[in-house]
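> When you get a sec, could you give me coordinates for this:
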Amino acid sequence: MVLKRLDRLWFSPPAAAVRGATAGAADLLAPSWCVGCRSPGTDLCPDCRDDLRLLTQHPYRAEGPAEALPILEDLSVLPVLSAAEYTTLVADAVLTFKDHQRVGLTRVLASALERAVRSAATLCSSEQVLLVWPPSPPRSQLRRGRHPLGELIQQLRLPAQVMPAGHWVRHRITVTDVVRPGRGQKSRSKRARRQTQNRFSLVPGADQVLRGAEVMLVDDVLTTGATLGRLYQCLCQAGAHVSAAAVLAATAR
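All right, here's what the predicted structure looks like:
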């Protein structure tokens, strides 16, 4: 009941009007500036856009430093393809897009994630692969009023054999997920991130779709791999075969 009331309040027309007015006032007080070189009037200037494309041009295997990633049946770690390391311009662009409403960065970041997804798809062997991503945590959804990862995935031009299937997974929400204050992943210690209980569950009917299906996971930033690990566990319990993952950026060792 509490969650429903909060949901109705947040997405009501008056609340949307307040958020819009606040964003407009923020633009007047702090006009848009390039996240790379701080040039005024743009989210990403042409030079920094070219730099970002170069930094994300060649996806690489990033599972090594992520100690919480799942171990597969052959005792190897779940392979993860990352578009870039989470440093310098890439980190600034991802953080600004997620937490500061810079939706003008959507296309260039989606293109980077798309390259990682296409590279990860080469590790899959089925004629049809389901692409699954973690739903937005309740606190993040309330704080941002949007799902940044979902916005990127909507822009992806997926390989022919890859089908989006993120709607089959949801959070198991409790009241404390919404009303208890929390910190983001990157502000926590490694131990705290490993112990994070990302409580995923499947929507009714998902078992029938996922049983025996090959699945590729996708997320925005790879840190310890705890989120991908929990998602992997949830899907495998439904009988899915998770063979690879793709991320926009990964933290270094």
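
> drop to CA atoms for contacts and neighbour counts, all remaining ones
OK.

> So what touches stretch 65-75?
63, 77-78, 194, 222-226, 228-229, 232, 252-253 (CA atoms under 8 Å, 6 or more residues apart in numbering).

> could you dump the residues you listed to a markdown table with neighbour count?
A markdown table is the format used below for the contacts of stretch 65-75 (neighbours: other CA atoms under 10 Å):
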| residue | neighbour count |
| --- | --- |
| 63 | 21 |
| 77 | 17 |
| 78 | 20 |
| 194 | 20 |
| 222 | 27 |
| 223 | 26 |
| 224 | 24 |
| 225 | 23 |
| 226 | 23 |
| 228 | 24 |
| 229 | 18 |
| 232 | 25 |
| 252 | 14 |
| 253 | 9 |
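
> Those in strands, which ones?
residue 222 (DSSP state E).

> Quick check: the nearest residue in space to residue 148 that is not next to it in sequence vs residue 150, distance?
Ranked by CA to CA, 6 or more residues apart in numbering and with sequence neighbours excluded, the top spatial neighbour of residue 148 is residue 98, at 5.7 Å. Using CA to CA, to the nearest Å, we find residue 98 at a distance of 11 Å from residue 150.

> Next: residue 235.
Residue 235 is 19 Å from residue 150, by CA to CA.

> Check the gap between the residue nearest to residue 105 when sequence neighbours are not counted and residue 33 for me.
Leaving out its chain neighbours, the residue that sits closest to residue 105 by CA to CA, 6+ apart is residue 97, at 6.3 Å. Per CA to CA, residue 97 is found 13 Å from residue 33.

> The two - which one has more neighbours?
residue 97 (20 against 15; other CA atoms under 10 Å).

> Roughly how far does the more buried one sit from residue 220?
11 Å.

> Could you pull out the helices in the stretch 101-250 of the chain for me?
Assigned by DSSP state H, counting those that start in this stretch, the stretch 101-250 of the chain shows helices spanning 106-121, 138-144, 148-154, 175-179, 190-194, 206-210, 226-237.

> Among the ones you listed, which comes closest to residue 48?
Nearest to residue 48 among those is helix 106-121 (10.9 Å), distances taken as CA to CA.

> for the closest one, packing partners?
helix 46-55, strand 80-85, helix 148-154, strand 214-222, strand 241-250 (3 or more CA pairs under 8 Å, 6 or more residues apart in numbering; DSSP states H and E).

> Let's compare: structure for the following, please.
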Amino acid sequence: MIAARAAAVTVAAWHDLVGLVVPVACGGCGRPDVAWCPRCAEALTGPVVRRDHGAGRLDLLEGRTLLPVWAPAAYAGPVRHAVSAWKDAGRADLDRPFGAAVRRVGDVVAGHLVHGSSGPVLVVPVPSTGRARRRRGRAPVDVLAAAVVAGLRDAGVPAARARVLRRTGGPDLAGLTARARSAALVGRVRVRRGAAVRGRDVLLVDDVLTTGATLVACHRALVAAGARVRGAAALAATAPPAGAVTDGFVRPDQRVVRTSGEEG
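I've put the predicted structure just below:
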């Protein structure tokens, strides 16, 4: 008992010392002495819903989209600030709350996913450029993909993370228009090992859904390699048009759009 208490005191003192040397602030609002404050954490606890109808590049007209995309949060306020800090300011301490949020996505999607292949569902992170990986020292979306795998497994769906996509060069997509994003990705997303995805069910994972251009490029490459892309998971998404909230997870050839006022 005494030894355990002494160890706890030592750990607390160490955290205090680290806090003096490297001040900690909430990734969402900047509140001092906490990495992710309770108020900002609430932004990631909302229902996991489809958000693909807010992404113009996924729009196939007449209420149809290329693929369903699920996320628990809107890309705004504290979430937007925190994602930026997580990706580009070395805030790996946000891995845990972000991972917990997208783990719920895996659990929810599992209830709607018609698994049609013999092997596990392949959870494929959207690739970043080599330059971005070197600058950040890692690929943050891989953390989210691992969490989605855990969520699917929680719900009894066999799943495995598969880093089968690579992106070659091109500019940073931040700040580009939807058309410019699409142009920048033409021919730059490829499947590393085509045989690894042929005939397999795939769930893509991205950090933020904005225009959908990156998911379109990934979808195109995977389908060309023989994969069945069932949908995508994201941490957050830009706000959809008013009245376009949907709640169904369906195959690309079975789009069903339900507005916020419908039941079913």
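
> any idea which of the helices of the stretch 101-250 of the first structure is most buried?
helix 106-121 (a mean of 23; mean count of other CA atoms under 10 Å).

> what do we get in the first structure for residue 139 of the second structure?
Using TM-score structural alignment, the equivalent of residue 139 of the second structure in the first structure is residue 147.

> Find the nearest non-adjacent residue to its match, please.
residue 136 (5.9 Å).

> Tell me how many other residues crowd the one you found.
Residue 136 of the first structure has 16 nearby residues by other CA under 10 Å.

> what do you get for the one 10 residues further on?
One way to gauge burial is a neighbour count; for residue 146 of the first structure, by other CA under 10 Å, it gives 15.

> Return the distance of it relative to residue 128 of the first structure.
29 Å.

> ok, now residue 102 of the first structure?
In terms of CA to CA, residue 102 of the first structure sits 34 Å off from residue 128 of the first structure.

> for residue 189 of the first structure, same thing?
38 Å.

> Please apply the same query to residue 46 of the first structure.
37 Å.

> Over to residue 89 of the first structure?
Distance from residue 89 of the first structure to residue 128 of the first structure, by CA to CA: 35 Å.

> Same question for residue 137 of the first structure.
Applying CA to CA to residue 137 of the first structure and residue 128 of the first structure gives a distance of 28 Å.

> ditto for residue 47 of the first structure
From residue 47 of the first structure over to residue 128 of the first structure (counting by CA to CA), the distance is 38 Å.

> cool, residue 194 of the first structure as well?
32 Å.

> I'd assumed residue 140 was in contact with residue 128 of the second structure.
No. Under the contact definition of CA atoms under 8 Å, residue 128 of the second structure does not touch residue 140, with a separation of 9.2 Å.

> which one of the contacts of stretch 65-75 of the first structure is nearest residue 201 of the first structure?
residue 232 (11.3 Å).

> any idea what the closest one aligns with in the second structure?
Under the pairing rule here (TM-score structural alignment), the equivalent of residue 232 of the first structure within the second structure is residue 219.

> who's in contact with its match?
residue 229.

> now residue 58 of the first structure
So residue 58 of the first structure contacts 83-84, 115 (CA under 8 Å, 6+ apart).

> Tell me the residue in the second structure aligned with it.
In the second structure, residue 58 of the first structure lands on residue 47 (TM-score structural alignment).

> so is its match in a helix, a strand, or just coil?
Per DSSP: H, G, I helix; E, B strand; the rest coil, the secondary structure class of residue 47 of the second structure is coil.

> re earlier: neighbour count: residue 46 and residue 128 of the first structure, which is higher?
Set residue 46 of the first structure next to residue 128 and count neighbours by other CA under 10 Å: residue 128 wins out with 15 against 11.

> show me what contacts the nearest residue to the more buried one once chain neighbours are set aside?
With sequence-adjacent residues excluded and distances taken as CA to CA, 6+ apart, residue 128 of the first structure is closest to residue 161, at 4.6 Å. Listed by CA under 8 Å, 6+ apart, the contact partners of residue 161 of the first structure are 126-129.

> do residue 75 of the second structure as well
Per CA under 8 Å, 6+ apart, neighbours of residue 75 of the second structure: 208, 236-239.

> mind redoing it with 6 Å?
Residue 75 of the second structure makes contact with 236-238, according to CA atoms under 6 Å, 6 or more residues apart in numbering.

> burial measure for the residue mapped onto residue 80 of the second structure from the first structure, as a count.
Counting by TM-score structural alignment, residue 80 of the second structure lines up with residue 91 in the first structure. Using other CA under 10 Å, residue 91 of the first structure is surrounded by 18 other residues.

> Work out for me the element residue 91 of the first structure sits within.
helix 88-99 (DSSP states H and E).

> buried residues in that helix?
89-91, 93-98 (16 or more other CA atoms under 10 Å).

> how near is the closest residue to residue 72 of the second structure other than its chain neighbours to residue 145 of the second structure?
Spatial nearest neighbour of residue 72 of the second structure, chain neighbours left out: residue 48 (4.2 Å); criterion: CA to CA, 6+ apart. As judged by CA to CA, residue 48 of the second structure and residue 145 of the second structure stand 16 Å apart.

> cool, and residue 152 of the second structure?
For residue 152 of the second structure relative to residue 145 of the second structure (CA to CA), the value is 11 Å.

> got it, and residue 50 of the second structure?
Distance, residue 50 of the second structure to residue 145 of the second structure, using CA to CA: 18 Å.

> same thing with residue 235 of the second structure?
From residue 235 of the second structure to residue 145 of the second structure the distance is 10 Å (CA to CA).

> now for residue 235 of the second structure: what does it line up with in the first structure?
Match for residue 235 of the second structure (TM-score structural alignment): residue 248.

> if I read this right, its match contacts residue 222, doesn't it?
No. Counting by CA atoms under 6 Å, residue 222 is not a contact partner of residue 248 of the first structure; they are 8.1 Å apart.

> one step back: if we look at the helix holding residue 91 of the first structure, which residues are touching it?
By CA under 6 Å, 6+ apart, helix 88-99 of the first structure touches 36, 148.

> what do you get if the cut-off is 7 Å, keeping everything else the same?
35-36, 52, 102-103, 105, 144, 148 (CA atoms under 7 Å, 6 or more residues apart in numbering).
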